[in-house]
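[1] sequence first, then the predicted structure, then my questions.
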Amino acid sequence: MDPVDDVAMPFLLMRAFRGLVDSVHEDLAQHGFPGIRAHHGFALQAIGDGCTSVTLGERLGVSKQAAAKTVKSLEELGLVERRLNEADRRERTLVITRRGRRLLSLSAAAFRREVATWRTRVGDERVDATLTTLLAVGSGGRSDTDLSDWQ
């Protein structure tokens, strides 16, 4: 195999990312979750055990308005709900619903299956080396769910 020019790195990473995510989205659609997009998954991961819309925006690295739009979309899909914060009754906490947790569970299983196909295709050592490399090169100071200024 000919060596690949380093300049190809962002394109290869994007192609691999899109292929991985598209495959998972196809699987999710077959399990009753049509229309799910990557930003839904990133937002659910950022919500975690619960947070406010403002905190969600901070975790995603987006404006309050963008976070509110994402929350509305997640609510319409039945993936999150707002609950009154008993400590501060002016505040609402975003909580992932049972349906949202099912989506995350199905998504994790689908990602594992897809990566397993990579392991079959190129071998465990190469996939493990790729994962180790991606972990080592870091995030540039961003959280895993920060998609700010990324179109």
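    In hand now; what should we look at?

[2] drop to CA atoms for contacts and neighbour counts, all remaining ones
    Will do.

[3] who are the contact partners of Ala108?
    Ala108 makes no contacts at all, as judged by Cα atoms under 8 Å, 6 or more residues apart in numbering.

[4] check the gap between it and Arg18 for me.
    16 Å (Cα to Cα, to the nearest Å).

[5] give me the distance between Arg82 and Glu125.
    For Arg82, the distance to Glu125 (Cα to Cα) stands at 44 Å.

[6] second structure for comparison follows:
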Amino acid sequence: MSRSGADLTLLLLGGFRTLVDAAKEELARRGYHDVRPVHDFAMRAIAAGADSASELGRQLSITKQSAAKTIAVLQERGYVTREPDPRDARRKRLEVTPLGFEVMREGEAIFDELRAQWERQIGAAQLATLEGHLTKLVGAVPIRFDTPGWLARDLDGSA
């Protein structure tokens, strides 16, 4: 059976959604019912150096206002804090809390478990082949933090 390019796109998106939805459900079972994919993207960007709403917005390709809302939610839930900047007392820097790092590690472990589940379903060799083909097609560099904003953009790059 021949498939179209649109079918391939939907299969790849379906694989992504299946893994993300399963990880979100498992995180909830483990007590992290309030974590969403965008929260993980935001915490990873903050851990990598996005220490303000403006910088987080740039990293995620979302508006400063959206970044500020995400930060507020993450602060409220104890995943990030605003700490005084040691170089400029007037400025507050974003930092991921130990709880935030715990959630990210838990999510990584869940994705490893889901990968192992797929490996059991289709076999180690088939999964390795799939991963090898995807790496050839999309490159070895992991997805960038700007995925939340990228998903909302038009083809010309505008929101």
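    Nice, thanks for sending it over. Fair warning: this is a prediction, and the values are worked out from it, not measured in the lab.

[7] re the thing from before, looking at Arg82 and Glu125 of structure 1, which is more packed in?
    It is Arg82, of Arg82 of structure 1 and Glu125, that has more neighbours when counted by other Cα atoms under 10 Å, with 18 against 10.

[8] count the neighbours of Thr130 of structure 1 for me.
    Should you count by other Cα under 10 Å, Thr130 of structure 1 turns out to have 12 residues around it.

[9] other residues contacting whatever helix or strand it lives in?
    Remark: Thr130 of structure 1 resides in helix 124-137, with elements defined by DSSP states H and E. Residues from elsewhere that reach helix 124-137 of structure 1 (Cα under 8 Å, 6+ apart): Trp118, Arg119.

[10] strands of structure 2, start to end?
    In structure 2, the segments counted as strands under DSSP state E are 80-85, 88-96.

[11] can you put these in JSON lines and add distance to Met43 of structure 2?
    Below are those laid out as JSON lines (distance: least, Cα to Cα, whole Å):
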{"stretch": "strand 80-85", "distance to Met43 of structure 2": "8"}
{"stretch": "strand 88-96", "distance to Met43 of structure 2": "6"}
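
[12] next, count neighbours for Arg36 of structure 2.
    Here the count is done by other Cα under 10 Å, and Arg36 of structure 2 has 15 residues near it.

[13] wait, doesn't it sit right on Glu25?
    No - checked against Cα atoms under 8 Å, the pair Arg36 of structure 2 and Glu25 is beyond contact range at 10.0 Å.

[14] longest helix of structure 1?
    Among all segments of structure 1 classified by DSSP state H, the helix with the greatest residue count is helix 98-122.

[15] ok, average deviation of that one from structure 2?
    Taken over the aligned residues, the distance from helix 98-122 of structure 1 to structure 2 averages 0.7 Å (mean Cα distance after the TM-score superposition for structure 1).

[16] list the contacts of the residue positioned nearest the centre of structure 1.
    Taking Cα atoms, centre = their mean, the centroid of structure 1 lies closest to Phe42, which sits 3.0 Å from it. Neighbour list for Phe42 of structure 1: Leu60, Thr145 [criterion: Cα under 8 Å, 6+ apart].

[17] how about a cut-off of 6 Å?
    Thr145 (Cα atoms under 6 Å, 6 or more residues apart in numbering).

[18] I'd like to know how far it sits from Asn85 of structure 1.
    Distance, Phe42 of structure 1 to Asn85 of structure 1, by Cα to Cα: 23 Å.

[19] still on that earlier bit, Gly57 of structure 2 is nearest to which of the strands of structure 2?
    Closest approach to Gly57 of structure 2 among the strands of structure 2 is made by strand 88-96 (12.8 Å; Cα to Cα).
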